[in-house]
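S.K.: 3D, please:
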Amino acid sequence: MNERDSEQVARMFVEGGYTLTRDEQDADAILVNTCSVRDQAEQKALGKMGMMGKHRERRGHVVYGFMGCMAQSRGEELFERIPHLDVVVGTQKYHRVFGYVDGILKQRLEQRMDVVGAEMESVRVEDDLVAKGSGPGPAKSVLDTGEEEGSQNTIRDHVAGERQPTAFVSIMQGCNMRCSFCIVPDTRGKERGRPIADVVEEVRRLAGKGTKEVTLLGQIVNLYGRTEFPRVGGRSPFVQLLEAVHEVDGIERIRFTSPHPIGYRDDLVAAFTYLPKLCSHIHFPMQSGSDRILKAMRRPYKNEKFISICEKMKAARPDLAITTDIIVGFPTERDEDFQATVDCVERLQFDNSFIFRYSKRKNTPAAELDGQLPERVKEQRNQELLRVQGEIAVRRNAALIGTRQAVLCTGPSKTNKERLSGRTSQNKIVIFDGDAERMEGEIFEVEIEDSTGFTLFGTAAPEVGVGAGVEFGDERAVGPRY
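M.R.: As a prediction, this is how the structure comes out:
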């Protein structure tokens, strides 16, 4: 979600005449979009911004800013922590970042020109005059973390001119759940959904520029529109949105993240039987396999319900891959609670798990619970579950060797620019050789030849442009038209 928010901000700067750069030493404005889900993410952002203060000595006009969840939760405190910080903007004000930064930067550049002009004038009149201060004067800092009605509708634009085989599409903001470990409801606000027609129009624009795959984003994406839009024919607003996006010509794959067991109803399960563009992958956070810990987390479901949904999904789409999030070392977690989590991972055979050690988050109920576990215990459990999940992933990916997989090429590999990278419908990374200019943004088959456990390697079939939909009998099933 942060990546999508950052793209919206970047688009506004490009439209305002700025050029994006990956080199912070060349930048006139440096913005860090922050996350507060874990303390490590906040500390990394604070450390990075602190180190960048060295550029102010050489380029005094540069504007520094924090955006996002940490900016929302910490606010004024960040100016005390980072003396050179200029802008702190919360999660409902991304669309205002450009105006704030541009205003400060223009003021500083004008002040610098005034100083230079005065120096030049003084030199002409009196050659031995001592030079005046060379740095620009201070500009006002900006703190904006307030709520703004309709802010969910402002994350809608993408960076112009860039070919995007895949794209994120924000469909909602906020969360009404109150998991005891999570700060998101405080940083993102209450659930607010965009109208279906607006989302579909954004997807159409992306398809018109060559995008083949979209990922629909929400804090709890399957609860989209539940308090704002009506159910129609027994279908939730989210399923209605999936059906509408499915009808957009040019879009061949649809993903969504992240759903929650609450609200994951049979109409969403059924959608995987008649919407072939839905990818055969869901990222479905479990958090714990222990009912006692789930209750302490304020996750209002039992583990058997989670398992039941996974089994229904695999019955609806037999080639489905499921990945998950798990927290280990939650307060009061006993050996038997952890073992219940291990047992569930082994039962469901997740394709991958993102496993995190519990860390306290400010102003969350879990942070005040008795029974906080030592870091040593958290680390032991983290390593054990990583080992279990790693063995499962190796087996599942090894089973794909010798098969052909439909892959959407997303461009050069991040680790080896000489090779190409893409993803299967199950969201598995595939590395292969090929012509980036011809293959990027296309879906074609790759013969899988090897696996390192989490990455597949193969050779592209000679025919490019193979369809990536899921076959249902002799014809492709389609949903209602909008």
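S.K.: CA only for contacts and neighbour counts going forward, please
M.R.: Fine.
S.K.: and the gap between the residue nearest to Ala398 when sequence neighbours are not counted and Ile282?
M.R.: Using C-alpha to C-alpha, 6 or more residues apart in numbering and skipping residues adjacent in sequence, the residue nearest Ala398 is Ser451, 6.1 Å away. Going from Ser451 to Ile282 by C-alpha to C-alpha, to the nearest Å gives 21 Å.
S.K.: now show me the structure for the sequence below, then we'll compare the two:
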Amino acid sequence: MNAEKKVAFYTLGCKLNFSETSTIARNFVNEGFKRVDFDTKADVYVINTCSVTDNADKRFKSIVKNALKKNDEAFLIAVGCYAQLKPEELAAVDGVDLVLGATEKFNVTSYINDLTKNNVGEVHSCEISDADFYVGSYSIGDRTRAFLKVQDGCDYKCTYCTIPLARGISRSDTLQNVITNAKEISSKGIKEIVLTGVNIGDYGKGEFGNKKHEHTFLDLVKELDTVDGIHRLRISSIEPNLLKDETIDFVSKSNSFVPHFHIPLQSGSDELLKKMKRRYLTNTYTNRVSKIKEVMPNACIGVDVIVGFPGETEELFLETYNYLNEMNISYLHVFTYSERPNTEAVEMDGVVPKKVRAKRSKMLRGLSAKKRRAFYESQLGNTLTVLFENENKEGYINGFTENYVKVKSPWNPDLVNTLHTITLTEIDEDGLVRFNFEKNLATI
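M.R.: The predicted structure is shown next:
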């Protein structure tokens, strides 16, 4: 019966969610379902939700409506962080049939007896303390790079964050299982693997959430660097206090790891970092950036920053702006603070008006554009390696260099998922870099 049924997926949020959606999708395919695009008619729609921003919550209802427009008899399933935090709320959305929490989402097919729509959404969720086991996952087939999950959960108590409530305690995959998954990804011809998790620098906590450190993040990095067939390994977001000199030094000399780091800052004000209960101050962050640039002058460094946190006066915001302006960084991911239930920050004084939050966000996005342009200009004349993506964007194919410069070339399907050595020559009007070919590294 399932062989005739179609399933579609929509993912909100982070790289970790994308890796988990891909694993859930493979479970459906193994059960005989055919995976189709979300914008086509399907029998089952699975929405992997996010709880990081208010906007992600609001988008859920519109995504449900869009699915029902394609097929008003479709069976709708919600999984992910918001499904764990607010299962009853999602179950009450018109058209939702099944809501699964943190421990249930990887067994979604076992909760489907038939695909008859429910009058009221059925909820299967757990106490988050029960989420003390690890399920490995990775994305494959969605794009030219794969997201490989190595860690889940978080033991940090940042005052604005709901992730520990949605994903539970910090826990890690076994080193052997990560390597097995990396080899499987490599065997499918994927050229780049991005390591992902909630707090990947915390890697090494036991498979079932115990606190005995079996391996460190550096052990993981060193072992992955020995896997044959992986052209590129990219570290996704890693906390500055967990990014050690030894790791930076190893990446600078490694076979596969690329010179690109994404390091959350959240605020350039020590006063606000303390209110946020971050585990570092700006001097630690400055030292991390300096160390990276010392051993990898052409490294790309991305930064997460939050604007409008309670107590962020104009003076403290300018402290952040000026700090970032002076730092040798490459781009920003700017998040506008949004109140999240069951967090310490929601009870704090000094609420910043939403119009002020929007203004500050716009200022930092402008700074990000300036930083990215300056970084791209610093790379002109350099010879780098580009990996081409698989989309035709208005007659062009895009790709990324190892240090995350986005480049463009006239569309050629033969370039998809191939690596080439290029010289960066000029920045186009749209901010992307044009280039001249020098030699072909690999065409597979």
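S.K.: surely the residue nearest to Ala398 of the first structure touches Ala399?
M.R.: No. Assessed by C-alpha atoms under 8 Å, Ser451 of the first structure is found out of contact with Ala399, at 9.3 Å.
S.K.: show me which of these two is the more surrounded one.
M.R.: It is Ser451, of Ser451 of the first structure and Ala399, that has more neighbours when counted by other C-alpha atoms under 10 Å, with 20 against 13.
S.K.: that one maps to what in the second structure?
M.R.: Under the alignment defined by TM-score structural alignment, Ser451 of the first structure corresponds to Ile427 in the second structure.
S.K.: quick one, what contacts that match?
M.R.: For Ile427 of the second structure, the contact set (C-alpha atoms under 8 Å, 6 or more residues apart in numbering) comprises 376-377, 433-434.
S.K.: list buried residues within those.
M.R.: For the contacts of Ile427 of the second structure, burial is judged from neighbour counts taken by 16 or more other C-alpha atoms under 10 Å, and it is met by 376, 433-434.
S.K.: which ones among the residues you listed are found in helices?
M.R.: With helices identified by DSSP state H, the entries of those that belong to them are Tyr376.
S.K.: tell me the SS of Ile448 of the first structure?
M.R.: Assigned by DSSP: H, G, I helix; E, B strand; the rest coil, the conformation of Ile448 of the first structure is strand.
S.K.: coming back round to it: farthest-separated two in the contacts of Ile427 of the second structure?
M.R.: Greatest spatial distance among these (C-alpha to C-alpha): Glu377 and Arg434, at 11.7 Å.
S.K.: my guess is Thr452 of the first structure contacts Ala393, does it?
M.R.: No. In terms of C-alpha under 8 Å, Thr452 of the first structure does not count as a neighbour of Ala393; the distance is 9.6 Å.
S.K.: of these two, who's got more company?
M.R.: When Thr452 of the first structure is set against Ala393 and neighbours are counted by other C-alpha under 10 Å, the residue ahead is Ala393, at 21 against 11.
S.K.: corresponding residue for the more buried one in the second structure?
M.R.: Going residue by residue (TM-score structural alignment), Ala393 of the first structure aligns to Arg372.
S.K.: quick check: which element contains its match?
M.R.: Arg372 of the second structure is part of helix 354-379, with elements assigned from DSSP states H and E.
S.K.: and that helix, what other elements does it pack with?
M.R.: In terms of contacts (3 or more C-alpha pairs under 8 Å, 6 or more residues apart in numbering; DSSP states H and E), helix 354-379 of the second structure is packed against strand 300-307, helix 314-326, strand 331-336, strand 419-427.
S.K.: using the three-state scheme, assign Ala197 of the first structure.
M.R.: helix.
S.K.: ok, how many other residues are close to it?
M.R.: Using other C-alpha under 10 Å, Ala197 of the first structure has 13 other residues around it.
S.K.: for the stretch 151-300 of the first structure, which segments are assigned as helices?
M.R.: Listed in chain order, the helices of the stretch 151-300 of the first structure (DSSP state H, counting those that start in this stretch) span 184-188, 196-208, 237-246, 266-274, 291-296.
S.K.: give the aligned range of the longest one in the second structure.
M.R.: In this case it means helix 196-208 of the first structure. Following TM-score structural alignment, the partner segment of helix 196-208 of the first structure in the second structure covers residues 175-187.
S.K.: mean shift of the matching stretch relative to the first structure?
M.R.: Here stretch 175-187 of the second structure is compared with the first structure after superposition; its mean distance to the aligned residues, by mean C-alpha distance after the TM-score superposition for the first structure, is 0.6 Å.
S.K.: what's in contact with that stretch?
M.R.: Residues from elsewhere that reach stretch 175-187 of the second structure, judged by C-alpha under 8 Å, 6+ apart: 136, 138, 140, 146, 148, 150, 193, 215, 220, 223-224, 227-230.
S.K.: which parts of that stretch are buried?
M.R.: Within stretch 175-187 of the second structure, the residues that qualify as buried are 175, 178-179, 181-183, 185-186, counting by 16+ other C-alpha under 10 Å.
S.K.: cool, and stretch 288-301 of the second structure?
M.R.: Going by neighbour count (16+ other C-alpha under 10 Å), the buried part of stretch 288-301 of the second structure is 288-293, 296, 298-301.
S.K.: same deal with stretch 320-333 of the first structure?
M.R.: Of the residues in stretch 320-333 of the first structure, those with enough neighbours to count as buried (16+ other C-alpha under 10 Å) are 320-324, 326-331, 333.
S.K.: what stretch of the second structure does it fall on?
M.R.: Residue correspondence for stretch 320-333 of the first structure in the second structure, counting by TM-score structural alignment: residues 299-312.
S.K.: contacts for the matching stretch next, please.
M.R.: Around stretch 299-312 of the second structure, the neighbours that count as contacts under C-alpha under 8 Å, 6+ apart are 259-267, 272, 289, 292-293, 317, 329-337, 345, 348-354, 356-357, 360-361, 375, 403-404.
S.K.: okay, how far is it across that stretch, tip to tip?
M.R.: Here the two ends of stretch 299-312 of the second structure are set 31 Å apart, with distance taken as C-alpha to C-alpha.
S.K.: for that stretch, the distance to its chain's centre please.
M.R.: Average the C-alpha atoms of stretch 299-312 of the second structure, do the same for its chain, and the two points are 16 Å apart (C-alpha atoms, centre = their mean, to the nearest Å).
S.K.: what residue of the first structure matches up with Cys50 of the second structure?
M.R.: So, by TM-score structural alignment, Cys50 of the second structure is matched to Cys35.
S.K.: could you find the closest non-adjacent residue to that match?
M.R.: Of all residues apart from its sequence neighbours, Cys69 sits closest to Cys35 of the first structure (C-alpha to C-alpha, 6+ apart), at 5.2 Å.
S.K.: done for today, thanks.
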